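# need a 3D model of the following:
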Amino acid sequence: MDEVLIDDRGAWRVITLNRPDRLNSFNAAMHRALATALDAARDPACRAVLLTGAGRGFCAGQDLADVAVTDGAAPDLGVTIDEFYNPLVRRIRALDKPVVCAVNGTAAGAGANIALSCDIVLAARSAKFIQSFAKIGLVPDSGGTWLLPRLIGDARAKALAMLAEPIGAETAAGWGLIWRAVDDDQLRTEAEKLTAHLATQPTQGLALIKQALAAAATNTLDAQLDLERDLQRKAGRTPDYAEGVDAFIAKRTPNFTGRAS
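Next up is the predicted model:
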């Protein structure tokens, strides 16, 4: 069975974590397959990506059986993070197009933080987000300690990380952890509709938005103002900017191509 499924819809594609019998928990093979799928999505013909999970959950994080130690020695979990999780988060964040995540069911541990690394997160109302690391004496990884305080503030971030209590999709949306909670039977439809829409938008401009927002987390205001100037200069030179202006003046729907030049 393929650990990751790819459904190419032309201008966008669906990437599905496919270990449903293990709640799509990560092993090395699934990491490698997902890395390959995300690298393939860099194809300019692909203008948006939808990430989701097969079965009754999005992702339960690390498959602990895959990092089990049999000789009694303490494991070096940093190796797994260096080899797999950190590169995965960096791939998602650096992808020069929107990445939508549809969280179906549980997103736990690294699975929760990988979902939160995506640009727009939709979740089924029955979905749960769990920073489960503290239950086994670990620290939130996959960007969790960076994402949580920025998304929901220190107080909530510390409580989620230390108590490891699940929160539902509606609470996550209310806190600003995710974009929206939707009815379970509408999740896939809404996520596909959103991704298909993003694939018709000015892709280069969206990529520059990602770049600007990512830099804002560490930039001073002066540095961010300069970055906005530089990125706006790039955006203004794209064919989609010219098309957007022409369409606005003509009062018609723009036909964006997503091309850089």
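
# from here on, contacts and neighbour counts on C-alpha atoms
OK.

# where does the closest residue in space to Leu206 that isn't next to it in sequence land in three-state SS?
Residue nearest to Leu206 in three dimensions, not counting chain neighbours: Lys97, with 6.5 Å by C-alpha to C-alpha, 6 or more residues apart in numbering. Secondary structure, DSSP: H, G, I helix; E, B strand; the rest coil: Lys97 is coil.

# just the one 3 residues further on next, same as before
Val100 carries the three-state label strand when classified by three-state DSSP.

# burial count for it?
25 (other C-alpha atoms under 10 Å).

# this one as well, want them side by side:
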Amino acid sequence: MPAQPEAPPEDELLWEVGGDGVAKLTLNRPHAGNAITGPQREELIARLAGASADPRVRAVVLTGAGSRHFCTGADLAASSASAEPPPPDLPDRPAGSVARAIAGGAQRLVSAVLDCEKPVIAAVNGTAAGIGCHLAYACDLVLAADNAKFIEVFVRRGLVVDGGGAYLLARLVGPQKAKELVFFGDDLPAAEAERIGLVNRVVPADELAKTASEWASRLAAGPTVALGLGKRLINRALDGDRAASLSEEAMAAEINMTSEDGQEGLRAFLERRPPRFRGW
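Model (predicted):
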């Protein structure tokens, strides 16, 4: 049986929850381009799942340490070094092992971002490559420093795009542009990423953290239940038909109106005062 991944060193993945309900999640391996190890990936997934259930967390900012790299993908060197050899009576790569590794690794990480019930902002502070691109694209809002760039690096290594890249890109920029990005693997500057809809806003590098904090604080002060349900509706609308989408919308409205924030919004409107949202 494969060994369970160890927890990453505490300083390789930073997690901090502020008094305003904004959680900051920082990939802290700048010496390795903030590439993600297996233990880091598992901790990221756990943190995002925990954020969904924690009423103290109302928005999440995901970024990388340093000024050069957001995330340069999976740390293949670390993965290879920690991999256990197969038993001597089995081939080096049993059938289905690659598919299982992708499904249990990069795809779970991207899904954890998409499924997080709190808004997640990517603050892309430098190069995002491979799964690093998809980690950003899976976030609800993407801010990028003006010196950031995105690289679908898979083709440069002779690899098919993975980690949900085809799924995300086709929905965000359409199939033709998605193929261009995946087929050529060229550097995509932040300004061009904004122009084609992969980035919400590009800001000067020295203003990125401040802007991300401001956006996250606005979200954290909002009606968390309604935001989470809205996120779910938009994500699922890309996959279902109209009838299913409208049915889910009606159910979401029903759920939202049983929440305290939903009731508070109506009371505040009727009483002509600013609402005081509490996150449930």
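
# residues contacting the residue nearest to Leu206 of the first structure?
Applying C-alpha atoms under 8 Å, 6 or more residues apart in numbering, we find Lys97 of the first structure in contact with Arg47, Ala48, Val49, Thr203, Gln204, Leu206, Ala207.

# tell me how far whatever residue of the second structure lines up with the last one lies from Gly50 of the second structure.
Under the alignment (TM-score structural alignment), Ala207 of the first structure maps onto Gly228 of the second structure. Plainly put, Gly228 of the second structure is 14 Å away from Gly50 of the second structure if you go by C-alpha to C-alpha, to the nearest Å.

# so how far is Met257 of the second structure from Ala193 of the second structure?
Taken as C-alpha to C-alpha, the span from Ala193 of the second structure to Met257 of the second structure is 37 Å.

# same question but for Ala250 of the second structure, I mixed them up
Remark: distance between Ala250 of the second structure and Met257 of the second structure (C-alpha to C-alpha) = 11 Å.

# quick one: which of these two has more around it?
Met257 (16 against 11).

# surely that one touches Leu266?
No - counting by C-alpha atoms under 8 Å, Met257 of the second structure stays clear of Leu266, with 9.3 Å between them.

# need the strands for the first structure, in chain order.
4-8, 12-17, 48-53, 57-59, 99-103, 106-108, 120-124, 128-130, 167-168, 180-182 (DSSP state E).

# mean per-residue distance, the last one versus the second structure.
Superposed on the second structure, strand 180-182 of the first structure shows a mean distance to its aligned partners of 0.9 Å (mean C-alpha distance after the TM-score superposition for the first structure).

# report the contact partners of Thr224 of the second structure.
Arg58, Lys118, Asp261, Phe277, Arg278, Gly279, Trp280.

# what's the match for Asp162 of the second structure in the first structure?
Aligned partner of Asp162 of the second structure by TM-score structural alignment: Asp141.

# ok now do the residue nearest to its match when sequence neighbours are not counted, which residues does it touch?
Leaving aside its sequence neighbours, Asp141 of the first structure sits nearest to Ala110 (C-alpha to C-alpha, 6+ apart; 6.4 Å). Shown in contact with Ala110 of the first structure (C-alpha under 8 Å, 6+ apart): Ala60, Gly61, Gln62, Tyr85, Gln131, Pro140, Asp141, Ser142, Gly144.

# now, the most widely separated pair of those?
When C-alpha to C-alpha is used, the two most widely separated members of the contacts of Ala110 of the first structure are Tyr85 and Gln131, lying 15.4 Å apart.

# okay, these two: which has more neighbours?
Counted by other C-alpha under 10 Å, Tyr85 of the first structure and Gln131 do not tie: Gln131 has more neighbours, with 29 against 21.

# that one and Gly105 of the first structure, how far apart?
14 Å.

# repeat that for Val89 of the first structure.
Taken as C-alpha to C-alpha, the span from Val89 of the first structure to Gly105 of the first structure is 21 Å.

# between these two, point out the one with more neighbours.
Between Val89 of the first structure and Gly105, counting by other C-alpha under 10 Å, Gly105 is the more crowded of the two (25 against 19).
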